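# generate coordinates for the sequence data below:
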Amino acid sequence: MAKRDYYEVLGIQKDASKDDIKKAYRKLAIQYHPDKNPGNKEAEEKFKEATEAYEILSDDQKRPAYDQFGHAGVEGMGGGQDFSQAFRGFEDIFSGDLGGIFETFFGGGGRRSSGGGQGGVRQGANLRYDIEIPFKDAIFGSKVEIQYSRNESCPTCKGSGAANGAGKKVCPTCQGSGQVRHSQGFFSVASACPSCGGEGYIIEHPCKDCGGTGTQKKRQKIMVTIPAGVENGRRVVIPRQGDAGPNGGPPGDLYVFIRVKAHEYFERQDDDLYCAVPISITQASLGADIQVPTLDGKTIKVKIPPGIQNGKLLRIRDEGVPNGSRRGNLYIKVIVQIPAKLSKRGRELMEELAKVEGEVDSPKPISLSELAGQ
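The predicted structure follows:
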């Protein structure tokens, strides 16, 4: 396949300055670098293409030859192979932003080993456990036993991975750094050493009980305290109950993510609880004292005022979600139930009531905004 024009590759004009060339290449190198696009062959080819174009157009001898004769003019001049010039311009191209570039490519903020290479003492991996709890337990708190598997430090080798009396030797490939480097464009790319897996050392006589890993998979049970008022989707962090760290390093943490089951009657909004209670048409008209169960198993007396309308909210203080020294409220939505079927005597009474109260045959419509405000 014919090579594309180098100016077209970098997206610049033929009269572009050296600074323009550097800026254009810098943008493409960040976008298509293999470490940013693992396994993406198309991105890798675009990175190589851009690097080759930069090497030619940034060179004071190669660029004039390319401008006059095209690709034929730079054949045999090291296009795409001689990276020394690109490396010499590295600091200039990325001046002021080296830290950001490396963080973009390789990530930052992670835990570092305390040793000289990658094989020093490091904290173990954090673990996740998902649990579903009843609505009531989420409101008032509880204790739940969970069982899960985690990597624990091998008791035989005490996490070192080496058999008793045996030691470790520095990896001859990486000389203990845990990394090997290779040049790609003007980048020096580091990757885990293939001989030691990034540890920086080789165990000559692995521990038989853990196979040299320094950890053993074990199952354990622990009690998890669910705090009162916990919300759906929240997590509880249990320190040092994750996987043991390499080389006897400290364990990570266990993150328990909580899902709350829906309740049959109650719903939650912040620190308040809501439920709906049906009453009869006579209770709504005359008023009444009714008994309403609460979430914590009590029964409270609620006074229904005469003439209450369907959908009215009644507030019961301090019967909601605990929050420190206070609790939210319980809101009861009154649902006035109309009898689906009346007895003969009941119908007679209702007809008499209609006559006495003078029901209107042509009611005036109510605005929706007025209805919403009730």
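
# switch to C-alpha atoms for all contacts and neighbour counts from now on
Will do.

# burial count for Lys208?
14 (other Cα atoms under 10 Å).

# quick one, what contacts it?
When the contact criterion is Cα atoms under 8 Å, 6 or more residues apart in numbering, the partners of Lys208 are Ala163.

# tell me the SS of it?
Applying DSSP: H, G, I helix; E, B strand; the rest coil to Lys208 yields a three-state assignment of coil.

# list the buried residues in stretch 309-329.
Asn310, Leu313, Leu314, Arg315, Glu319, Gly320, Val321, Pro322, Arg327, Gly328, Asn329 (16 or more other Cα atoms under 10 Å).

# helix/strand/coil for the closest residue to Leu98 other than its chain neighbours?
Counting by Cα to Cα, 6 or more residues apart in numbering, the nearest residue to Leu98 once its immediate chain neighbours are dropped is Glu91, at 7.8 Å. At Glu91 the chain is in helix, as set by three-state DSSP.

# out of the buried residues of stretch 309-329, who's nearest Asp243?
For the buried residues of stretch 309-329, the minimum distance to Asp243 (Cα to Cα) is 34.1 Å, reached by Pro322.

# run through who's touching stretch 242-251.
Contacts of stretch 242-251 (Cα under 8 Å, 6+ apart): 119-127, 150-153, 158-161, 213-215, 240-241, 252-254.

# same check on stretch 300-312?
Residues outside stretch 300-312 that contact it (Cα under 8 Å, 6+ apart): 283-294, 333-336, 374.

# and those, which are buried?
By 16+ other Cα under 10 Å, those give Gln283, Ala284, Gly287, Ala288, Thr294, Lys333, Val334, Ile335, Val336 as buried.

# one more to put side by side:
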Amino acid sequence: SKEENAIEKFKEVQEAYEVLSDDQKRAQYDQFGHAGANQGFGGFGGGGDFGGGFGFEDIFSSFFGGGGGRRRDPNAPRQGADLQYQVTLDFEEAIFGKELNVEIPVEDPCDTCKGSGAKPGTSKETCKHCSGSGQVSVEQNTPFGRIVNRQACGHCSGTGQIIKEKCTTCHGSGKVRKRKKINVKIPAGIDNGQQIRVSGKGEAGVNGGPAGDLYVVVHVRNHEFFEREGDHIICEMPLTFAQMALGAEVEVPTVHGKVKLKIPAGTQTGTEFRLKGKGAPNV
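Below you'll find the predicted structure:
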């Protein structure tokens, strides 16, 4: 009946209000959507759509623009994106460290326009549609009434500025793709899967912001004789029955060179001997 529908709709609106007014539930919605917001209290019927195609998410987007109400200055400096580079080392190179010169593709500020995207001698103009704010107001009908929502301006792509004459080198992007040589110092003792952060060697920043970082991910090749367990290096040493029964002095290979080791009489198969300081450095 109409009365039952009205009651159900009122419950949905009431629960939506609870989420809006509760910081913890609001944070859950920002991170997980309506599934997170509904955790621990009555749900919205599998997503809680209101009649007429207006859903739970629409309420939040109307109030908060889909981003928790945060308004970011489109012309504010922003850090560039981080980059990742994969490198493969020999076993000994990982133990003792190595200095590498790597060449990576990056986007750097255009030298012709100095990163502005505009043709030299010209400048960007303030977008008339959003008055330079990068956002425009859009009215939307909700169960709470007519609400004004803010969204990115489609004329300037949310930048607040229009380029009338684009730079012919970067075609208005303000960036050019190039390959850059970077010196990377691999520390001694690095292990397989570890990564090194090279600060400021990622993509160029936006609007004068700092560049991102470069992360070098290290892969280590297997060795013919040695295995690594943390900072320890394991080597299996074959011995004759006589050497184990009577004892002997043998030469043991290590990554630091051969070392003499005394095998006591009566040594059993699987016995471990520790050679201090012959493993990997601790990073």
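
# mind checking the TM-score on these two?
Once superposed, the chains reach a TM-score of 0.77 (TM-score structural alignment, normalised by the length of the second structure), with 259 aligned residues with a Cα RMSD of 3.8 Å.

# the residue nearest to Leu98 of the first structure and Gly100 of the first structure, how far apart?
13 Å (Cα to Cα, to the nearest Å).

# the residue mapped onto Met244 of the second structure from the first structure: helix or strand, and which one exactly?
Under the alignment (TM-score structural alignment), Met244 of the second structure pairs with Ala284 in the first structure. Element membership of Ala284 of the first structure [criterion: DSSP states H and E] is helix 281-286.

# check Ile59 of the second structure too.
Assigned by DSSP H and E, Ile59 of the second structure falls in helix 56-64.

# can you give the contact residues for the following helix or strand past that helix?
Using DSSP H and E, the helix or strand that directly follows helix 56-64 of the second structure along the chain is strand 83-89. Outside strand 83-89 of the second structure, the residues within contact range by Cα under 8 Å, 6+ apart are 104, 201-203, 212-221.

# and stretch 52-70 of the second structure, by the same measure?
Residues contacting stretch 52-70 of the second structure (Cα under 8 Å, 6+ apart): 16, 20, 30, 33-34, 44, 47-50, 140, 142, 147-151.

# if we go to 6 Å?
Gly48, Asp49, Asn149 (Cα atoms under 6 Å, 6 or more residues apart in numbering).

# am I right that Glu93 of the second structure falls within a strand?
No - counting by three-state DSSP, Glu93 of the second structure is not part of a strand but helix.

# picking that back up, okay, now the residue nearest to Leu98 of the first structure: neighbour count?
The burial count for Glu91 of the first structure: 12, using other Cα under 10 Å.

# I figured Asn192 of the second structure hits Arg221, correct?
No - in this structure Asn192 of the second structure lies outside contact range of Arg221 using Cα atoms under 6 Å: 8.4 Å.

# more crowded one of those two?
A count of neighbours by other Cα under 10 Å puts Asn192 above the other of Asn192 of the second structure and Arg221, at 17 against 14.

# helix, strand, or coil at the aligned partner of the more buried one in the first structure?
Correspondence of Asn192 of the second structure to the first structure, assessed by TM-score structural alignment: Asn232. Following three-state DSSP, we place Asn232 of the first structure in the coil state.

# hmm, back to that, quick one: the match of Met244 of the second structure and Val336 of the first structure, what's the gap?
7 Å.

# between those two, what contacts are shared?
Common contact partners of Ala284 of the first structure and Val336 (Cα under 6 Å, 6+ apart): none.

# which SSE is the corresponding residue of the first structure for Ile234 of the second structure in?
In the first structure, Ile234 of the second structure lines up with Tyr274, judged by TM-score structural alignment. Assigned by DSSP H and E, Tyr274 of the first structure falls within strand 272-280.

# quick one: contacts of that strand?
By Cα under 6 Å, 6+ apart, strand 272-280 of the first structure touches 265-267, 320-321, 328-337.

# closest to Ile139 of the first structure among those?
Looking across these and measuring by Cα to Cα, the closest to Ile139 of the first structure is Val321, at 5.7 Å.

# just give me the match in the second structure for the closest one.
Using TM-score structural alignment, Val321 of the first structure lines up with Ala280 in the second structure.

# and what of Ala166 of the first structure?
By TM-score structural alignment, Ala166 of the first structure lines up with Thr122.
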